[in-house]
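>>> predicted model and sequence below, questions to follow.
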Amino acid sequence: MATSVEGIAHELNLENVDPLPEDFDPTGVIKDPLPPLVNDSRVGVNVEGNGEVKKEREIVLGRNVHTMCLEVTEPEADDEVTGEREAYMASVLARYRKSLLERTKHHLGYPYNLDFDYGALGQLQHFSINNLGDPFIESNYGVHSRQFEVGVLDWFARLWELEKNEYWGYITNCGTEGNLHGILVGREVFPDGILYASCDTHYSIFKAARMYRMEFEKVNTLTSGEIDCKDLKAKLLCHQDKPAIINVNIGTTVKGAVDDLDLVIKTLKESGFNDDRFYIHCDGALFGLMMPFVKRAPKVSFKKPIGSVSVSGHKFVGCPMPCGVQITRLEHISALSSNVEYLASRDATIMGSRNGHAPIFLWYTLNRKGYRGFQKEVKKCLKNAHYLKDRLRDAGIGVMLNELSSTVVFERPHDEEFVRKWQLACQGNIAHVVVMPNITVEKLDKFLAELIGKRAVWYKNGTFQSPCVASELGNENCFCGLHK
């Protein structure tokens, strides 16, 4: 069973920490301060319907972090580690852990499954496990976890219907690395290809275009966040002389929209692109592992003409460190591979050293849950997402939930402190809650009660109108004065 936040809090024993200097508070919680508000003269301000001025948060390199950094203090040159120094460090870590407990209680806006228990793997934390080079070729470095890594890769290859002798892949350090690798494979297959990605695509895809100096086209999206295949076709027809490299979103970052893979393939062929003139990368960071367990969902499969799929391991799976899985066709990988004598191996990855602990965590979860376990968790997430959507709608709050998603999108809260407390991801006039396996109905009820109470204050019990979100969510999902 996963350890609850309350269980961890009960386990946390601050009383045993050695005495500290009088000016040090061992019970305090390390807080992340809000960035300072900008001056009106520097950046435009938004004026709300109630006449109040709402200032934007400022993002300034370095300023946010250095307001709360924990300074490293150097011991004396001839000083051994003393009990006092150990006590100080232990108390800082205890405070930090306490702050993590508090922040975990109010975690709603980012797609991380915090419901996990890897206590059995604590025995491995004393080893520097590094999966250098190719997962399928032994390196001189013996402290690795390739046997776990390949086991995980085989599981995902079966999920996406690709035979063992037809795929290549590796455990990445994050979802972005999976996207960078997928687009790189596409670029190597078609060096003169044009990258097509929707406006709602994750920023890592556009980062890849910049890094690889690729020509790319941004494609419009529907209100749902799904790629607009009419606009895709129009842009493809303008570049029929060059191959197409397409990013297909299996769940967009903000709205959780799933691009219609079959329609994208049909659009390519109607535009004159046969299978040998396009490469499709599927970014399934969050929903790539959820969708196979949704009955009505279209299938992502290598039996279709796709080139690669990537998912994040720290999202729906639930892993304490960022990681991911990248799978592509073996036939494509030779263009990327190079022998590395230093490793006595071959390498076709983005990074050199790779976290050898991550494959073990993924292997452990896959063995504990399996297909049935994931199917049960997906069902729970979708059910709770619909619960949240219905409650928001009942409260007169503009809200949207895509059919195949657990990402509930709604009007952005007026108060930045509220956004910060619940760790909501915001974009323009909208915010979202990503319902993960650790998000319970009780937690959603607490969030709803606070949000509804705050809105009564923000909008003076209906005296002032809430913001219009029709352009982001559609007229039918907006409850402003014009659309309700």
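Structure received.
>>> please count neighbours and contacts with C-alpha atoms only from this point.
Noted.
>>> residues in contact with stretch 476-484?
Stretch 476-484 has contacts (Cα atoms under 8 Å, 6 or more residues apart in numbering) with 396, 397, 398, 399, 400, 465, 466, 467, 468, 469, 470, 475.
>>> where's the fifth one relative to residue 21, distance?
Spelled out, that is residue 400. As for residue 400, its distance to residue 21 is 52 Å (criterion: Cα to Cα, to the nearest Å).
>>> please apply the same query to the first one.
From residue 396 across to residue 21, the span is 52 Å (Cα to Cα).
>>> the more surrounded of those two?
Using other Cα atoms under 10 Å as the criterion, residue 396 and residue 21 rank with residue 396 on top: 16 against 9.
>>> show me what contacts the more buried one?
Here residue 396 is in contact with residue 479 (Cα under 8 Å, 6+ apart).
>>> with residue 280 instead?
Residue 280 touches 186, 245, 246, 247, 248, 305, 306, 307, 308, counting by Cα under 8 Å, 6+ apart.
>>> what about 7 Å?
Residue 280 makes contact with 245, 246, 247, 248, 306, 307, 308 under the criterion Cα atoms under 7 Å, 6 or more residues apart in numbering.
>>> same check, this time on residue 246
With Cα under 7 Å, 6+ apart, residue 246 has these contacts: 195, 196, 197, 279, 280, 281.
>>> CSV for those, including secondary structure and distance to residue 87?
Below are the contacts of residue 246 laid out as CSV (DSSP: H, G, I helix; E, B strand; the rest coil; distance: Cα to Cα, whole Å):
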residue, secondary structure, distance to residue 87
195, strand, 54
196, strand, 55
197, strand, 52
279, strand, 56
280, strand, 54
281, strand, 50
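>>> hey, where'd the helices end up in this structure?
Secondary structure of the chain by DSSP state H: the helices cover 5-11, 63-66, 83-105, 146-159, 175-189, 203-211, 229-237, 261-270, 330-333, 357-394, 416-422, 441-458, 470-473.
>>> looking at those helices, which is nearest to residue 48?
helix 441-458 (10.0 Å; Cα to Cα).
>>> by how many degrees do the closest one and helix 83-105 diverge?
Angle, helix 441-458 to helix 83-105, by axes from the mean of the first three to the mean of the last three Cα atoms, to 10 degrees: 80 degrees.
>>> one more structure, for comparison:
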Amino acid sequence: MAGSVDVLAPDSSINGTTKSLSEVFNSKAFISDHVPLVAGENGIGKGEAQNGTENGERKIVLGKNIHTMCLEISEPDIDDEVTGEREAYMASVLAKYKKSLTERTKYHLGYPYNLDFDYEALSQLQHFSINNLGDPFIESNYGVHSRQFEVGVLDWFARLWELEKDEYWGYITNCGTEGNLHGILVGREVFPDGILYASQESHYSVFKAARMYRMECVKIDTLCSGEIDCDDFKAKLLCHKDKPAIVNVNIGNFLLLSHSLMHFLSPFLLWLLHINISGTTVKGAVDDLDLVIKKLEEAGFSHDRFYIHCDGALFGLMLPFVKRAPKVSFKKPIGSVSVSGHKFVGCPMPCGVQITRSEHVKALSRNVEYLSSRDATIMGSRNGHAPIFLWYNLNMKGYRGFQKEVQKCLRNAHYFKGRLVDAGIGAMLNELSSTVVFERPHDEEFVHRWQLACEGNIAHVVVMPNVTIEKLDAFLNELVQKREEWFRDGKCQPYCIASAVGHKNCLCAIHR
């Protein structure tokens, strides 16, 4: 399986008295003192660290109340400058914190962040307050900005997605969620009475957008793989044929539109189709866009009534380098694309890239005299350091570097899934995904140690460039050892994950 995914070669045409310090950063101390919260208990740590259920539903175990471990700020004493005790204390706090970060990074597997990067060369810029407030393409009166880097990054992604410089608009966002909020906001501005459709396994930011914009939202059922249930989608469309729709779709064919649909795109849109190629949050599943469009046709919606936004939070920068994955391209009838910069690219702060056709952003744009610029973004002030980090990384790696990293991630994901199954642990890996889903561990201490993302009876590991074979082996060896302890007396049994990932992927006592 490791060699079953082909990776594209790069396109050469696209370039590129001293206070005592508490053990607040000690991971083991944190775990032993861990009193997780249970949703619905007013945010105070009264819940039990169990994976049990209540009234047939699993309790949601929340993390520790940070007020029990926060670092208070105290006013300096008059003689602090003379003794230097405060500086020594703060230095010791930061040193311990750095040690904790190193340790937690070593045991990071559950979230889609590439932690393998080195930006030491950019440390000289941390002395400046770099702010890209306003439109990236129009310089404001605030001169300490990095727009020249930001537009360079945007040009790189516009070329990747095949959109000409004079036809696109975009900006560096603060995170992937902001990309979703921006795309859905465009749709809401154009169609104020539109209904938002999204599969129940879509990223939580989609439903946050619905709440923020007070949009009616219809959740669509999903299959066991995590893909949208298109029959349920059609049925719910038929119930609301009188209103425009804003549809969030996790793309399976990754914008593989049939050529017969291309010429129906209208510049004046009555329907916003918001497309998510980041995969579902937990399973990494992606939907079949062609089937979604077919269901739209069957429900009586004409082709000139949609606008497509592609949410490529994680996989948006991986898929261009996989042969069997159709390209994300503005030569197809899409309106905008967004990716996260702190995920596959690897950036020390959350950030993202949003690209849209210039004609669409007019619905949001307002000139602001105070800035001497234009406002078309979600945020006002924007992190001016993030574009520089992205620019630096893109220059260092280029398309060839990302190609190699994609190949490594997919190969390691197939390896890990195979090892889980060989160890008798139910697991699933969607095609073209680096997210491996498996049985949820039986105690929250183990989940916390490895920073796993869990939902119901399943957990997942996202294989990123920093996740090596050695790290996967270490995790699996520890998991196997823990399972022997959990299941030794027969009181505990492996979770059944058939309802979440299908019978063929479950290795519980019933489905083994």
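Yep, it's here. Note that the coordinates shown come from a computational prediction; the quantities given were computed from them, not determined experimentally.
>>> next, the TM-score between them, please.
The TM-score (TM-score structural alignment, normalised by the length of structure 1) is 0.89; 459 aligned residues with a Cα RMSD of 2.6 Å.
>>> who wins for neighbours among the contacts of stretch 476-484 of structure 1?
Greatest neighbour count in these, by other Cα under 10 Å, goes to residue 398: 29 neighbours.
>>> pretty sure it is touching residue 411, no?
Yes - the pair residue 398 of structure 1 / residue 411 is scored as a contact, 5.6 Å apart, by Cα atoms under 7 Å.
>>> hang on, the earlier thing: ok, the contacts of residue 246 of structure 1 in structure 2: which stay?
Retained in structure 2 by both residues aligned by TM-score structural alignment, their matches' Cα atoms under 7 Å are the following of the contacts of residue 246 of structure 1: 195, 196, 197.
>>> still on that earlier bit, farthest-separated two in the contacts of residue 246 of structure 1?
Across these (Cα to Cα), the longest gap, 12.3 Å, separates 197 and 279.
>>> now the helices of structure 1 in JSON lines, with distance to residue 348 of structure 1?
Listed next are the helices of structure 1 as JSON lines, based on distance: least, Cα to Cα, whole Å:
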{"stretch": "helix 5-11", "distance to residue 348 of structure 1": "40"}
{"stretch": "helix 63-66", "distance to residue 348 of structure 1": "35"}
{"stretch": "helix 83-105", "distance to residue 348 of structure 1": "37"}
{"stretch": "helix 146-159", "distance to residue 348 of structure 1": "15"}
{"stretch": "helix 175-189", "distance to residue 348 of structure 1": "9"}
{"stretch": "helix 203-211", "distance to residue 348 of structure 1": "16"}
{"stretch": "helix 229-237", "distance to residue 348 of structure 1": "30"}
{"stretch": "helix 261-270", "distance to residue 348 of structure 1": "27"}
{"stretch": "helix 330-333", "distance to residue 348 of structure 1": "7"}
{"stretch": "helix 357-394", "distance to residue 348 of structure 1": "18"}
{"stretch": "helix 416-422", "distance to residue 348 of structure 1": "40"}
{"stretch": "helix 441-458", "distance to residue 348 of structure 1": "43"}
{"stretch": "helix 470-473", "distance to residue 348 of structure 1": "40"}
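>>> tell me the buried residues in stretch 445-454 of structure 1?
447, 448, 451, 454 (16 or more other Cα atoms under 10 Å).
>>> quick one: it to structure 2 mean distance?
Taken over the aligned residues, the distance from stretch 445-454 of structure 1 to structure 2 averages 0.4 Å (mean Cα distance after the TM-score superposition for structure 1).
>>> which bit of structure 2 covers that stretch?
Taking TM-score structural alignment as the measure, structure 2 aligns residues 473-482 with stretch 445-454 of structure 1.
>>> quick one: contacts of the matching stretch?
By Cα under 7 Å, 6+ apart, stretch 473-482 of structure 2 touches no other residue.
>>> over to stretch 346-354 of structure 1?
Stretch 346-354 of structure 1 has contacts (Cα under 7 Å, 6+ apart) with 130-134, 137, 173, 181, 336-340.
>>> do the same with stretch 220-229 of structure 2
Contacts of stretch 220-229 of structure 2 (Cα under 7 Å, 6+ apart): 198-201, 232-233, 280, 283, 285-287, 499-502.
>>> so how far is it from its chain's centroid?
Chain-centre distance of stretch 220-229 of structure 2: 19 Å, with Cα atoms, centre = their mean, to the nearest Å.
>>> before we move on, what about stretch 450-462 of structure 2?
Using Cα atoms, centre = their mean, the offset of stretch 450-462 of structure 2 from its chain centre is 14 Å.
>>> equivalent range in structure 1 for it?
Using TM-score structural alignment, stretch 450-462 of structure 2 pairs with 422-434 in structure 1.
>>> buried set for the matching stretch?
422, 423, 424, 425, 426, 429, 430, 431, 432, 433, 434.
>>> please apply the same query to stretch 94-114 of structure 2.
So, applying 16+ other Cα under 10 Å, buried residues of stretch 94-114 of structure 2: 96, 97, 100, 104, 107, 108, 109, 110, 111, 112, 113, 114.
>>> go on, stretch 126-138 of structure 1?
Using 16+ other Cα under 10 Å as the test for burial, stretch 126-138 of structure 1 gives 129, 130, 131, 132, 133, 134, 135, 136, 138.
>>> what does stretch 468-484 of structure 1 give?
Buried positions in stretch 468-484 of structure 1, judged by neighbour count with 16+ other Cα under 10 Å: 468, 469, 470, 472, 473, 474, 475, 477, 478, 479, 480.
>>> let's have those residues in JSON lines, adding distance to residue 290 of structure 1.
Output for those, formatted as JSON lines (distance: Cα to Cα, whole Å):
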{"residue": "468", "distance to residue 290 of structure 1": "31"}
{"residue": "469", "distance to residue 290 of structure 1": "28"}
{"residue": "470", "distance to residue 290 of structure 1": "28"}
{"residue": "472", "distance to residue 290 of structure 1": "25"}
{"residue": "473", "distance to residue 290 of structure 1": "23"}
{"residue": "474", "distance to residue 290 of structure 1": "26"}
{"residue": "475", "distance to residue 290 of structure 1": "29"}
{"residue": "477", "distance to residue 290 of structure 1": "25"}
{"residue": "478", "distance to residue 290 of structure 1": "28"}
{"residue": "479", "distance to residue 290 of structure 1": "30"}
{"residue": "480", "distance to residue 290 of structure 1": "33"}
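>>> quick one on the thing from earlier: pick the one among the contacts of stretch 346-354 of structure 1 closest to residue 39 of structure 1.
residue 173 (38.4 Å).
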